[in-house]
Every structure is written in C-alpha cells, then in structure tokens.
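K.L.:
How does the following fold in three dimensions:
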Amino acid sequence: MTGTPLLKVRDLSVGLETGGGMRPIISDIGFDLAPREILGIIGASGAGKTVLSRALVNWIDPPLKVTSGSVVYKSQNILDLPAQKLRMLRREIAYVGANPAGALDPTLPVGQQIVEKLRAVAPEIAHEEARKRVIDLLGAVRIPSPQMRYHEYPSQFSGGMMQRALIVDALVSNPAFLVADNVTQPLDVTVAAQVLRLMRELTTRFDTAIVFISSSLPLVSDAADQILVLAEGRVVERQATKALVDTPEHPYTRELISQIPKIWTSEAVAIDLPAETRKPIISIRDATRSYRVRKRGTFASYSTVRAVRNVTFDVFPGENFGIVGESGCGKSTLMRLLSRLERPDSGQVLCDGQDITRLSGKGLLKFRRDFQLVLQDPFNSLPPRTAIGAIIEEPLKTHGIARGAELRDRVLSVMREVGLPGTLYDELPLGLSAGQRQRVNVARAMVLEPKVLIMDETLSSLDQTEQFKLLKLFEQLQAQHGLTYVYISHDLAMVRRVCNRVAVMYLGEVVEIADNSRLFFDPGHPYTKALLSAVPTLEERRYKPEECLLEGEPPSPIDLPPGCSFASRCPNAFGRCHKQSPVLTARGNKDLAACFLVENTLSHAAA
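P.N.:
Now for the predicted structure:
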C-alpha cells in the first residue's frame, strides 16, 4: 500500500499492574496502516492480540496500562485524547470483538439499538434512513429475514447471528478505521466468507482501513494485504500475505503453518471400526422438532419454526460422526434431541436400543451417565466461584458413584488424563486459558466414564494451537476408552481431520450423509459444495467460491417454500426442484444425498 498512512503505531507497550510491579503484555509494537489496507494480525492464544486490538482504539482499563508508545490517527495520538474528543471520533473509529454475549441491552430490539448508536454518532441521519441502512446491512451479513429480525431481542438471536449483528453495529457508520478482533471465529464458513467480502467492499467503497485480528492464518490470508505475526506480545514477522504464506521467515510462523489442518492434500484420520454387522449406538428416526413463536404485534397469534425436519441417521460404536451446516440449520436443536434436553415432536431417538424420549427417573439418570455433552463456550459453562475439583466431582456426587478420598482420587486421575495438573484441584477457573477451561469441561464429562461424547462446537472458540492439542487429547481418550464422538461443528477443516462420516444439514433437514473422503472429494449435494468452497485454507481450493459460494439468504424456517428448500439458492435448480422435495438417495453402499441430480446421475449410469 502507498500513500499517507491513516494510522501510525509506534513503540506501543501495555503492561499488567501487579503487586510486584508491571508485567509486560505487549511490547514495542509498531506499524503503519494505509487507507483501504487490511492488515492481518495472527498469533496463538495469549500472544496479546486482544490487548493490542483494544489499545488501538484506546480501550485499555486497569489493571492494564499503556506504558509507552503512540497510536496516531489523522495526526492525533488517540491515547492522549480526552474522553469528549475521543467520543467525537467514534463515528470514524469502530471496534468489534469476538464475544457477543452481553454486548447489547437485552431489553431493547437489536435493530433499534443499532439505529440509536448510528444516530448518536451521526445525528444528521433521519430515523427512517438509519432504519433502512441497518436492515440492509443485516441482510448483507446474511441474517435471515432482516426486516423481522430488526425487531427481535438479543435473546432471540443465535450466537452466530448476534456476532453478525455486532459486525453491523461496527460497520453502520461507515468508519474510516475498523478493528475486527476474531469476529469470524464463532461464524460458520459461508457467513465468514460473506463477512470477509463485506469488509473488502468497505475498504474500496469508503476508503476504510481494517486491522483484522484472528488466530486462523487461512482466514487472515483470504482478507489481508499484509500479515503481522504476534508471539508473546512481540512482533516476530511482518510480510505481504503471499510472501508470508509461501516463505515464512520466523520459526514461530512456520510452526503455526504446520499446525493448520490439511483438507485436500492429506488423508483423514483412519478409525478402525467393527464389522458392518454392528448395532448402532445412536439411531435417530424421522425426528421432527418445531417451536411456536409469537407473531410481532399480536397477543394470541403464533408462527411455527420448523427447526428439525424428518432427520434419520445412525451412529456406530467407536466412530467419529460429524454434523455440519450453517448457523440456523438446526444443528443445536438436533444436539438437544440427541442429549435428551428436549423431546422430538415426532420420531424416535434410540440410544443403545432404548427410546430416550420415553425415559424417566433412574433410566434417564443412567442415560445421562453414558451420554455426555461438552459445550462450546469455555467461559460461561464453568461456575466462576467453584473450585475446579468441585466442578469435576459434581457428576460423581449426582450419580452417587464415589465419596470421600475415593472421590478426590478419581477426580485427580481424570485431571491427569486430560492434561490438567493436580495443583489446580482447589483453584478457581478464573485464571485458566480457554483451552484449559475446555479440558475442565472434558474432565467433567469423562469422570463418569461415558460411552458417547457429544461435542457441540467444543473447539470453535479456541485458536488453532489449542485445537491441535485438544484433538490429540480426544484421539488418546478414544483409543483408551473406546469412546464414540458426535462432532457438531461449522469447522469443516476440523471435521475433515477427525470424522469418518459426516451429515450435512440445511434448514432442519439432513441433505447428505457420506464417508469423509467421498464428502470432501465427491460431494453429492450442491449445498455441500458451497460449504467446501468457503473453507479457509492455504491449499488450492477444489471448489471455487465464484462458482459455488451461496448468495442471498436461506428461506425462513417459518415459511418454507414448496419443493426443495435449497432451490432458491442452488445454481443447478430446475423445474422439478421448485415443486417436489427430494429424499435421501443412495449413492453407493452407504453414502446418501437429497438431490434430484443424484437420481438423474444414477438413472443415466444404469442406462
């Protein structure tokens, strides 16, 4: 990039005030940022990325303190500006972080809050114009039914939709300088790709400069002009994106690249499974789940959200079964059905041959012991005022399995097994990293010696280094205990590495089930190809985004169209697709796809 820098960062250092003095968090950071430039900053968890991102917009609070340096924006050092002048710059400087929880007022509709923010920094914009701009941006980041969602409350948004709403909140004033701190980490691949495209459009339309911070090098490489690598609070390398990916100079950068999962240039992890005559450990049959939601502005009128529709599949002992799809496709609802947090409206969920929808009392308690759930959020899933040992031993007490010295011994044993030192037994989770917190969650599940672990986006909030370590742990636990894993995820690179079979969901339906290699190298459904085209990777993509990536938004689960629910977004749709709904059709011994093109292919092959 050429021209006068929009932002000049010089010798920026931030420390943590402790009883023993000042502990450095980031040290001597320096770079220039030009108009329209996207600078990527990558690094592992604990490298100082979030502290740097907040320092760039002067949001450093005690016990953190800027100890030296400057952040000069348009000839003003924003670190020295009084609060009133800094508020005047908020229209030009925007920040959006990775944790949407608690970022918006739960008592006000999401759209109304964003309009209020826009009119606070740009009072000359009329209310109706502001409302239209917010609705347009909600649609641009692929929030379904943006006009309806504009009036909904934060509690009605999924985590992915809330993150997209906060991106809209940051972009709505067309800022000159935007700091995006891990904003795509909680998002599925197609939405992340759309957000990156939106940011690139913002740089060209409004001369916006962006600092894009992430722990994913493939994601950053898709967006950034240059990349800065941060390790232990210091810059260890800065290069143009292609040069850094092709010829990394620093050992730390080379290590980060070596940990990136390969999708098409490596084999998936092989899992030795019993013979095909084995009985499934989980069978879900024609499961359907709908919810009634009140229509806006009415007291007694309701709409029906069809969250899961006629889902059928088997999971066999010892395998890793993946469930993937965009936000809103029904993955989380399906997780609640599999873990018996909810019952289906119709259909069956069989575990070890028992219909868990009919269980109660001791039968349900036994099921809870055998089928454990590990959730996504490592921070809000642990009680902050309970010692780690007490958190892990709680399931043993609930099931009446152990007490006294035996209880403590069992907890310490499982802590060692998941890589937690015994010295943490009496400590609170406050000082733990995200990876360590997830190990506590895994230990809490493993202490009951379950048969199945359901992993609901368990790794999505972790950087690639922590993901790499935990996947190794999961492999070891499976080898030692014969565990069966169900991975519910939007991270297709992770699914490629660990799952032997994968189900793809779209608008509540399973549209494809296939062996790992078949799914990634010969998908049967156009939606699967669209997901694969959006996967962040350093490899050459097998499926091109310009040919496969989805445009528009999914139909509303409240008002599903006739025919195939994917037809409105499918590049290959024809007349029949808009009239009839396809069913899962065999593509061989085990692989299935719900697409009329598969039927046509099989018919031609038979002829």
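K.L.:
Could you use CA atoms for every contact and neighbour count after this?
P.N.:
OK.
K.L.:
now E512: how far from P317?
P.N.:
From E512 over to P317 the distance is 21 Å, taken as CA to CA, to the nearest Å.
K.L.:
Of those two, which one has the most company?
P.N.:
E512 (26 against 19; other CA atoms under 10 Å).
K.L.:
Report whether the more buried one is found in a helix, as I expect.
P.N.:
No. Counting by DSSP: H, G, I helix; E, B strand; the rest coil, E512 is not found in a helix; it is strand.
K.L.:
The residue lying closest to it once chain neighbours are set aside: neighbouring residues, count only.
P.N.:
In this structure, E512 finds its nearest non-sequential neighbour in A593, 4.2 Å apart by CA to CA, 6 or more residues apart in numbering. Counted by other CA under 10 Å, the residues lying close to A593 total 26.
K.L.:
Can you give me the distance of A593 to L79?
P.N.:
56 Å.
K.L.:
ok, the spatially most central residue of the chain to R497 distance?
P.N.:
Centroid check for the chain by CA atoms, centre = their mean gives P186 as the closest residue, at 2.8 Å. Distance from P186 to R497, counting by CA to CA: 19 Å.
K.L.:
Could you do E37 as well?
P.N.:
From E37 over to R497 (counting by CA to CA), the distance is 34 Å.
K.L.:
Let's see this one next, to set against the first:
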Amino acid sequence: MSAPLLDIKDYTLDIATFDGPVHVLKGINLSVNRGDTLGIVGESGSGKTVLVRSVMGIGPSNSAVEGGQITFDGQDITRLDPKGWARIRGIRISMIFQDPMTYLNPLFSIGQQISDVMAAHERAAGEGGSTKGARRARTVDLLDQVGLPNPASLYDQYPHQLSGGMRQRVLIAMALSGKPDLLIADEPTTALDVTVQAQVLDLIKSLVDKLNLTVIMISHDIGAIATIADRCAVMYKGEIVEQGRTADVLREPQHEYTRQLLSAVPDIEAKPARTAVAAACRERQPDAPATLLEAINLKKLFKTQSGGEFSAVSDVNLSVATGEIFGVVGESGSGKSTLARMLLRLIEPTSGNVVFAGQNITGLTGEPLRQIRRHMQFVFQNPHSALNGRHTIGDAVGEPLRIQTRMSRREVEAKVEALLDIVQLPKLFKYRYPHELSGGQKQRVCIARAIALNPRLLILDEPTSALDISVQAQILEFLQQVRAEFNLTYVFISHDLAVIRQICDRTIVMKRGEIVEHGNTEQIFTSPRQEYTKALIESGRKTSRAATLQAS
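P.N.:
Below is the predicted model of the structure:
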C-alpha cells in the first residue's frame, strides 16, 4: 500500500496565554490517502480549524509545537522555513476559507484577485511569470470549472455583486489556482441555504473526481460530512475521540460525544412542544398594541448595471403580533434580509409603509427615528463581522448605552456586566476581544448589545446559521428565555426549516421578493399549499437526522 499523502503523528500544539500554555491539540494521529475525502466534525473550539491551519503552516502566532510531526508527501512540514512554505502553501496544499466576504477584497474585482494569487504562486515556485492575458484566460476557465455563469463577464465584477453561493465558488476557484494535491475546505457550506449547500457539495465531489484531488472538509454540519466524506474524524477539546469510515462512525458511534452530536442534528419531522410564551408576553404588556409591527405594500427596487431595475421585494404585507416569534423563510436571494432592513429603516423602501406600535415610521428622520430605533434592534447574521475586532466586548456591549443614553461611565460599566450575566457570559469577558471568543459566545455578545436599550422588537437575521449544531440549540433555548424575561417580540429570519419549525409561532415563505405562503407555522409544515414551500420542506428533510444516517 502506498504511503498516505498526509500523515499526522502524535501532534501536540500549545497556545500561550496569560494563564500559561493551553493544549489546543493533544496527540493528534490522522492520515489521509491520495484521492480520499476526510471529514472532520466537532463543536466550535474543538480544534478543527487550528489543526488544518497547522497543516497549512498558518497556525496562531502564539502557538508552539510541543510534539509530533506532520508529513506531507513524505516531507516533514512541521518546521519548514518561510521559503519552504511558500513552495507548498497554496500550490500543493490549498484552503477554502469559511467566510467569503472576509477573504475577498471588496476593492478588487473577482478576476483580479484570482489572477494576483496565480502570479504569487508562480513567483513562489520560481517559474517564469505568465502574461496578464494568459492569467485572465485561466481565471475565466477556473470560474467556468466551478460552475459560475458568464465567467468572462464575472471576471470584472466585485464581491458585493455576487450571492453567497457564488462567492463561495469564487473561493473554490482561487484555491484551485495553484493546482493543489490537497484541498482543505473549512466550513464551505456555512450560512448557505439548503439548495445552495447541495450545489457546493456536488461541486466539490465533482472536482475530486475530475482533478484527482484529496480533500479534508471541516464542518459542524454532520449531514454535509455524511454526503461527501469517505472517512470522518470526530474532534472534542483538542483530541480525536473517534475516526473511521463515515458510515461506521455515524451509524454505530462508539464515543458518547459522537452520539450527542448526532442527537443534536435538527429534525424537521419533530413537532415542537409549543408554549404559551407569546400570550404571557402580551399579558405582561397591557398597554401594548395587539399588532406591534406592520408592513404595508412594501417594495424595494435596485438599479442594475445595465440601467434597469431589479425588484428585491414586491408589495409585501405582513403583521407581527406583540410577543410572538414571526418567521421569515426562503432561499438566498428571496428578499428576506432586504425586507428586514426595510422594517428597521436601515434601507429606504421604494414604496409602502412600515408601522411600529401604531406609528408610521416610513417618513421619520433625525431624533424621532432615533427614538423609535431604541425599541427596534437588529441581530446580524455573522457575529464575526458584526463586532469590531479592535474593540473589547465591554466596548461593544456598552456602545448603544453611551450613544443613546446619558448614563455615566460607571453606570454603563455596571449595565454591561449585568447584560453579560443575562447572556450567561462571565463578567471578565468585558476585557476580551472578539477573536478570543467562540462563535456562540460572540453571538451572545451581539444579543446582549441588542437588548441593552430594553427594546420591544428584535429582528434576527440568520442568528444561528454560522453556529455548530449544539451551540445552535443553546442559542435557540437562550432566545426563548430572553423573550420571556424581557417581553420581546421577534422577527426570526432563517433558511433552516427545522429551526423555523422549532421556534416560530407564525411564518411567511418568500420567493423572489414575494410572499408565496403564510400562516401558522405548524400548519405550513404539515399542510403546505404551494409547490415552492413543499420543495423547501423536502430539501430540509434531506439534511434531517434520518437523512444524515441514510446518506452515510
């Protein structure tokens, strides 16, 4: 049998902290044969990303290898010098990073960024530089390989002009530009809706066969791992607690942690146990209107490059009752986020009205609008980009208090500590920076900031999409607790149908800017009327717990 392409033996990595070194990877043993697809699954903080970044030679700057080695194609790469890494990184080992908007420069066109990466690889490999025209031709070919439409015209477009799924395909094209032997995919389907997830996974599978790639895929989505991986490894607290053939690990898990992960996979078939939280919230607010938020004939048109108009939201009408959780579901590009931003007046509608607590807020400006916004807060989709990396957690949570109130510095600090306590984070977290927190912790910080001014309405845009399944369950339970304690009303946006069924009282289904179905959430899931809704639910079933086991 030939030697594995990648062989990790007894690899231990420490990270220096103020309290001394912390073992983030502990005696890792893992091998990947040529042509294999290995899935690595585990919660946030389990060490998945640190492990594959070590394979890429881009581990944390304050880390130190305490033992073991990583061998790639027979060469120990653990202690390569910068020149040695330049000949491997991006050329023989390449990586698809998790968040496309973080790793694509908004100031440069898509094609220019891929072409620049090619030029850098050529210099590192000591090859004669190809012409700009040749790099452009190969970039267009790569964009075509990853299934992007009109690749020649896409070359000159910018990241903000592409959908999330298209940006992810661009990152895949960029990772392939060096013609790697090993491709590492770090959460490539995170925050994508179920149909786009399936497209990206199909693309990676086709590239494995077409280009004879070896792939390591990291994901908290066990369904994605079951779909694509020949073998999988389960990580927990820096250790691999179980590994083997994907079918064996998922159908007959040997470790208790693996069984817990499988039990946490959302089940779209499970009927949720409804509570009387919405009614209780209304009872505790006798002066609150029965309808807290309304959208009346709301429309949003955007200008296109050709000078025409694109309708992102078309004549949407909805009403949200005080105390309820109102779900908005649909695929990427359906208009969900555009609608949410119009409800909060973050973008102006082309026509129509938004009514909050009986007051038409569409034409408000200045101080009147600022006072209304105190009662309407937004929790953004990506907690990583929603927090300023240069500000401490205390600064982030206290910002609305400093801007919107006349509280003293000492009062703000006390309120920040109280808010951190509410979201179940230690008070000393106020001194930390976002990069020192996990994804779930950062999302709790965003929620703490959103409730700082005691709002009546929270608009939550995909608040769990970037979180692993166990943390997702914790955040959903936590949101229910906060809702009951603070008498909150939620507009909950998600492409995850299992989450919508679990948490929402009523739901609307959006397609291409229009509401195609609305009503009681349970009724929509048990008796959908529209073919589009039926198709969405069927797509959701493919990532359910039963489908995950079947796929493996």
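K.L.:
So E37 and R497 of the first structure - more neighbours on which side?
P.N.:
Shown here are E37 of the first structure and R497; by other CA under 10 Å, E37 has more neighbours (25 against 18).
K.L.:
How about the more buried one: what's its closest non-neighbour residue?
P.N.:
Counting by CA to CA, 6+ apart, the nearest residue to E37 of the first structure once its immediate chain neighbours are dropped is A209, at 5.0 Å.
K.L.:
What lines up with the one you found in the second structure?
P.N.:
If you follow A209 of the first structure across to the second structure using TM-score structural alignment, you land on T214.
K.L.:
just L341 of the first structure next, same as before
P.N.:
Under TM-score structural alignment, L341 of the first structure pairs with L346 in the second structure.
K.L.:
got a list of what its match touches?
P.N.:
By CA atoms under 8 Å, 6 or more residues apart in numbering, the contact list for L346 of the second structure is empty.
K.L.:
Determine the three-state secondary structure at it.
P.N.:
coil.
K.L.:
Same question for A64 of the second structure.
P.N.:
Under the three-state scheme (three-state DSSP), A64 of the second structure adopts strand.
K.L.:
need the contact list for it.
P.N.:
By CA under 8 Å, 6+ apart, the contact list for A64 of the second structure reads 13-15.
K.L.:
Narrow those to those in strands?
P.N.:
Counted as lying in strands by DSSP state E, out of the contacts of A64 of the second structure, are 13-15.
K.L.:
Can you lay out the residues you listed as CSV showing neighbour count?
P.N.:
Shown next, in CSV, are those (neighbours: other CA atoms under 10 Å):
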residue, neighbour count
L13, 24
D14, 19
I15, 17
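K.L.:
Could you check which residue of the first structure pairs with D315 of the second structure?
P.N.:
Aligned partner of D315 of the second structure by TM-score structural alignment: N310.
K.L.:
Ok, A229 of the second structure next?
P.N.:
A229 of the second structure maps onto A224 in the first structure, by TM-score structural alignment.
K.L.:
how far does stretch 41-49 of the second structure stretch from start to finish?
P.N.:
First-to-last residue span, stretch 41-49 of the second structure, CA to CA: 10 Å.
K.L.:
what's the answer for stretch 40-48 of the first structure, then?
P.N.:
First-to-last distance for stretch 40-48 of the first structure - CA to CA - comes to 14 Å.
K.L.:
What of stretch 355-375 of the second structure?
P.N.:
Across stretch 355-375 of the second structure, first to last residue, CA to CA, it's 13 Å.
K.L.:
Can you list the buried residues in it?
P.N.:
355-357, 361-362, 372-375 (16 or more other CA atoms under 10 Å).
K.L.:
go on, stretch 413-428 of the first structure?
P.N.:
Taking 16+ other CA under 10 Å as the criterion, stretch 413-428 of the first structure shows 414-415, 417-418, 420, 422, 425, 427-428 as buried.
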